[in-house]
Structures are given as C-alpha cells and as structure tokens.
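K.L.:
no FASTA, just this:
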C-alpha cells in the first residue's frame, strides 16, 4: 500500500469541508452547565445594566454644580435628607440645597448627578459639610452604562468562559442556546494493546489514544459517545467503522493509517464505499493521516503515536470542527522570541514543541526535543509553534506565535 500524493494541512481541512458535514443543531442548557459551550445565537441584553444610576462609593448624592469651590476650609453646607439603604429605591429628590447618603452600589436618587465620598465630608447634626468639589458623573455608573437593553453581549459562535457566565448571570440569562455537540466514535487499532483489566506482558502496551482523544473532543466541543479497541484485523476495523457511522457524526481512528502491510484503515474505508480524500499530510509529526468521506460523514485516520495523534487533532480535527460549526474554539496563543535557531525540513509543516522563559519582561522560547512516541513531552512542553513548510527552520530572534498546551 502506498501513500497517495500528500497534501498540506490547509488542503486537508478544505477537502474535509467540501465532502463532509457535521450537524449544526442547537439545544438549551442551564447557565451553570454552559461553561465551554459555543453559542448558537447572538445574545442581546434584555434589560439595562445597571437599571438605575448606581453609586460606586459610600458617600453623599449631590448636584455637582453646588459643590464648586468646596474645600476643608470653606465647605459647602447641605441639609441631610437621610439615607438610602442598599437594595431599596426612594422618591426623595436631591436639590442644590440638600443631599442623601448612599452606600456603595446603592441607587443614586433623582436630582443628583454626582457622588461625594464620605471621606470628603463632615456631618454636624442634620447638616453635611461638603469639603471637595466634584464634576458631573463623579463616582457613579449611569443606567445602561455597563450594558444597554438590546446591546449585543456575546456573538453567535462564541465559546463561553467563566467571565461570560458572570455577564449572563447579571442579565438573568438562566437558559443559554448552545451548539449541540456533534457525536464522535473513537477507534484505537493495534494488536499490541492490553485491555484495562490485563497485566502488561509479552510486549503489550496501554491504549493512550482512546483517553486523550476523548478528552480533546470534550475540550473542543465534540461529544465522544464511545471508544472501541480493535485488533489489526481488516474485518474488525471495517465492522467498527460501520458501527461508528451508525452511532456518530464523525469517526476517529488511531493507528492503522500508515503504509505497512498490517495497516488496514484505508482498505476498510474503501470496502465500506468510502471516498479517500487524502492519505498523507505534509506535517511533522503526523504524516500518515487519512481523511475520507462515507455518505457525507468524515472518517479520519490519525497516526498511532500518541503525540502525533494529539497534534493532528489539535490542528486538522479542530480546524474542521471550527469551520463546520462556525464556532470560535479558543486557541490560547502568546508571542515569544526564539532563543536559538529552530531547524526544520522544508516541504512539510512542522509542529515544534517549546519551553518558555521570561527575561527583562520579554517572553522567549526554545525547542523541546523528544520522540513523537513519548507522551511525556505533552506535559513537559508548554506550547508549540507551526513552522511553515516552505521555511528552512527559524533564525534565533524570530518572534513566533506559540499555541499554549
């Protein structure tokens, strides 16, 4: 079995998008269950936040014009009309001659256009001495200044973070329309895998990819509905793919995608009437990757090496998901300057793992070298950068985008 003509990562994503689809359906979830979910619709504010003028200090509500020229030696004397307990409203109005005490967060009464901090006042019986002048708008938040009714709060496709949950809670948005997660079946292939109940004997190893790929699915916005471990057997792989297509919107395989005599993924796809879109991507690690379409569903065969499988997920699968669902799956990136030369072989996109350090307020990176079969680099490295396939490495001092792990 030979590799077909290899394609670039962008070409691979485009081929999957042209021939395969992921469902775009919505569901309503509780606010407390919406963290990390992607919005299916724009969210607009249903009310002003705040819905009244609110004080940002403990102090006295005033007509700002009457405080002009006030100082400790020559205070402006106002009559006290009492106080407004927090969480209550009042019909009492402030005038140029009178003031009301308002705690932090309390409602600023009608007539007032500023707040004077309590530290800048003195109280004598029913009089308040204002000892500092304030301009209009001082120490208060106006109605709708934070969010105005009808304003776009979060756009469609946005993936919700903890601070977004706070914003939605302030709007009493207790049910959130989100993208329903497409279902994924994960198939690990290999005679070398021991079951979870077996002891490691006779060259057996543990299956890593089922767990790591399922975690990446959840992290991205996909729903892993099942994992299957099969031997390097054409009929077993064919049967697992067939069942996966019945249960899910996307089938991911790891292992069996190379050009060896016991790598059956390609043949199993062809036997099921699939269309091989590409077999081989110009990327390191991860060249032996297969993309196929069976009845409009994507079947992606990832390499068996755990690191290669995870890197292809973070690039190929994530980009396919983003474009199909139009969701803004976040990639946390920073800029860093290379400390040393980064070697790279031209003709393939290189995912280079990195470690980061800071010096004089600037972030620097240097390569973290490890065999692609060693999963420890995913915990030891702090991120990776993509070296373009046309580049012969990177010179020391180059500023690059680092995708944080």
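P.N.:
Noted; the coordinates are in hand. Note that this is a predicted model, so its numbers are computed, not measured.
K.L.:
from now on I want contacts and neighbour counts done on CA atoms only, so please keep to that.
P.N.:
OK.
K.L.:
give the buried residues for stretch 188-196.
P.N.:
Buried residues in stretch 188-196, counted by 16 or more other Cα atoms under 10 Å: 188-190, 193-194.
K.L.:
for the residues you listed, which one is nearest residue 148?
P.N.:
Relative to residue 148, the closest of the buried residues of stretch 188-196 is residue 188; by Cα to Cα it sits at 51.1 Å.
K.L.:
what's the helix or strand encompassing the closest one in contact with?
P.N.:
Element membership for residue 188 (DSSP states H and E) is strand 183-189. With contact meaning Cα atoms under 8 Å, 6 or more residues apart in numbering, strand 183-189 is reached by 207, 209-210, 213-214, 217, 222-232, 237, 240-241, 244, 247-256, 304.
K.L.:
quick one: contacts for the residue lying farthest from the centre of the chain?
P.N.:
Note on the chain: the largest C-alpha distance from the chain mean falls to residue 125, namely 56.7 Å (Cα atoms, centre = their mean). Not one residue lies near residue 125 by Cα under 8 Å, 6+ apart.
K.L.:
any idea how far it is from residue 173?
P.N.:
46 Å (Cα to Cα, to the nearest Å).
K.L.:
quick one: secondary structure of residue 167?
P.N.:
Following DSSP: H, G, I helix; E, B strand; the rest coil, residue 167 is assigned to helix.
K.L.:
putting a second one here so we can go through both:
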C-alpha cells in the first residue's frame, strides 16, 4: 500500500501488533509506570479497625447531648491510646478514651470529640460540645473494603496506585514485561560526540530523542545503534538482532534518494512490506514492514519528522501490545491564538503549545529538519489537507504529547 491515510497506517500497524503475554513480578517500589498484569482485589479492609480521625476523646455520642461551656459533661478517662496502640476494653457508662489521630477506637465508643472542645483532662475530661454518632470516626473499610476491585489489569501504575497497593499490604505485584525495541539510525553523514564533525556531517540526534522517549514510555531499548548507508550491513544487523526484540525502529533511508537504503534492506531480508508513505507532513515516507512476524517501522531521518511519526504511530502500537489505552494519543479541541499563513495541500502536523483550551505556535522554523523549535511545545496541531493556514480564534484539533 502507498499513500495511505494516517488512520489506515495505524490500523495496519495495530493489526500486526502482538499483545504482550510475558509478565514479571516486581516490588511495589519498582512498579512505577509498569502495566498491571492482573486485576487487584483488596485482601483486607482499610482501615482494618475503627480509628480516630483526629486528636480527642472517644465517647458514646448519646452521652454528650447538651454539653456546653455553661453545662459541661464530665466523663472518666479510662485509657490513653496513641496511634499504633491497642487495648481490649469494654465501654461502660460515662467513660471516655483519650485518642490521637489514627488511634484504634475500642468497641462501644461511636464518636470522637476533638480536644479543643474539652479541658484536655487526663483522668476526668470535661466536654464543652456534643457530637453525633460516628463523628470524627473512621469505620472499618471506610477507605477500601475487603474484596473490592481496586485496580484493573492494563492500569499503568502511578504513585497513587503504588500507595494503594502498599496500603493493602502488598510487597510485590505482577506486571507485564516491557516490550523490547531496537533502534537504528542510518546515514553516513551522521557523527556522534565526542568525534569532531567532518565537512558535510551532522550530529545524530534522532537516536537520543527516540531512545529517551522509549524509556520514558517504559519500553526496554535493547540496542540503539548508528549504521552507515550500507543496506547489506543494516540487513545483516537486523537479521542478527531480530530475535532479541519485539520491534525495530529505523530513522533515515526511507525516501527515494540514492542513499535511501531501507527499501533494499527489506528486500534483502525478504520482509513483507506493509505500506510506504502516508498522506501527511512531516514524515510522509514512513516505511512499515513485517520480518520474522515482527514489525519494522522506518521513519524519516529529519528530526521533527521522525519525532512526529513516532508519536503518532508508535504509541498506538504500544497501547495494543500492553493491553491499555493509556499510551494512545489524546486529542482535544482548542482555540487557536495567533496566525499561521502557510497553506498545505497535504494534512499537516505543526508543533505548538496547548494550555487551558488555547493553543499557540511558538516562533521559529517549522521545517521537518529543525528540532530546536520543539522547545516549549507540548502538542501537535492537526491541520486538514487543502488548508490555507490558521486564523485567530479558529477551532483546531490538537494531539497532546
């Protein structure tokens, strides 16, 4: 297939993406950004005991009726309980227990009066206000009830999720193993620090942008390698390494020039070409193929084009592989602020900044070879084919990064 739409390209790639079946068990401390493999049901109540919501006195609410500074009610303080203390008591008439925030509340007491509404008595306490049943009182299971479904499989674990797992007494959790990706940038013009640039050379940035982005998405980067414009060398390297990865991403060599070697690479590998070229700018000459039943995604060598097509194409692949929609690009309607007078026959994605329903374009060069103008950007504006540019206050669709 050639010259297909972005949506068609995504559909093809997702259809060829295998769902991850491998799992691993990690400590809760190591589970951040991992994808939960199975549903988690609460094994205990949280809290597992009735506890005080503040510093004060556990009382029977009915015995506080009518209490005021003018008519205080006196109760005998039979115990003091700090957070973590436990005492098996039998509540009797006109008794109270001094409790701190988080303290166990013994049976028979059904409310807590705050210290500020008392005389802070140690043996006998005077109450200057009344309380209702279960006031300032956290009942068993108030936060989480035993047997409750807390987290669903496919959840990408955040600090809050980890806190919930910890509150359930879970030390370890089973997660999906990250998918494994190999990254290749081709081009004899590419140099890498600390080597000095020769005439006609540029430093390779694509591998650094995409490798770090893959790691940010919790993908295991098995290799990240720069290879010269030699189709045989690239094909041999991929053939040797394909068994170690789930997917290979390449940048460069996908257009129609003499050095656009990836067409020859997939020919030498006898890979199945899925599609070439998408009706969009930047990054039109995306080349997707299947080798050893695994995807190869060839992106443009231009830095912004590589980044754009990576975000739009790889994230749906990742969501499919990891059983979650979390990685899928989020789209929003926004009001455009400013002007953009460059029309385009093709659908176009331009770098922009989105905040509170408003999107604007930073000043700078918009060529696909320019990376620096991505500084300060957090989205792409998706402009339809045949557009004449954008006008002030026009409603546009943005893709959040």
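P.N.:
All right, it came through fine. Given the structure is predicted, the values throughout are model-derived calculations rather than measurements.
K.L.:
of the contacts of strand 183-189 of the first structure, grab the buried ones for PyMOL.
P.N.:
Written as a PyMOL command, the selection of buried residues from these, which uses 16+ other Cα under 10 Å, is:
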select buried, resi 207+209+210+213+214+217+222+223+224+227+229+230+232+237+240+241+244+248+249+250+251+252+253+254+255+256+304
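K.L.:
name the nearest of the buried residues of stretch 188-196 of the first structure relative to residue 333 of the first structure.
P.N.:
residue 188 (30.3 Å).
K.L.:
identify the residue of the second structure aligned to that closest one.
P.N.:
Under the alignment by TM-score structural alignment, residue 188 of the first structure pairs with residue 185 in the second structure.
K.L.:
which residues sit against stretch 15-30 of the first structure?
P.N.:
Contacts for stretch 15-30 of the first structure (Cα under 8 Å, 6+ apart): 40, 174-180, 182, 249-250, 277-278, 291-293, 296-298, 320-321, 323-325.
K.L.:
with stretch 345-356 of the second structure instead?
P.N.:
So stretch 345-356 of the second structure is contacted by 279-282, 308, 334, 359-362, 366, 373-374, 376-387, 398, 400 (Cα under 8 Å, 6+ apart).
K.L.:
all strands for the stretch 101-250 of the first structure, in order.
P.N.:
114-117, 121-124, 127-130, 140-141, 152-154, 175-179, 183-189, 223-230, 250-254 (DSSP state E, counting those that start in this stretch).
K.L.:
elements contacting the first one?
P.N.:
In this case it means strand 114-117 of the first structure. strand 59-62 (3 or more Cα pairs under 8 Å, 6 or more residues apart in numbering; DSSP states H and E).
K.L.:
so where is the strand it packs on in the second structure?
P.N.:
Using TM-score structural alignment, strand 59-62 of the first structure corresponds to residues 56-59 of the second structure.
K.L.:
the matching stretch vs the first structure, mean deviation?
P.N.:
Average distance, stretch 56-59 of the second structure versus aligned residues of the first structure after superposition (mean Cα distance after the TM-score superposition for the first structure): 0.7 Å.
K.L.:
that stretch: how far from the chain's middle?
P.N.:
43 Å (Cα atoms, centre = their mean, to the nearest Å).
K.L.:
now do stretch 134-141 of the first structure
P.N.:
For stretch 134-141 of the first structure, the distance to the chain centre is 37 Å (Cα atoms, centre = their mean).
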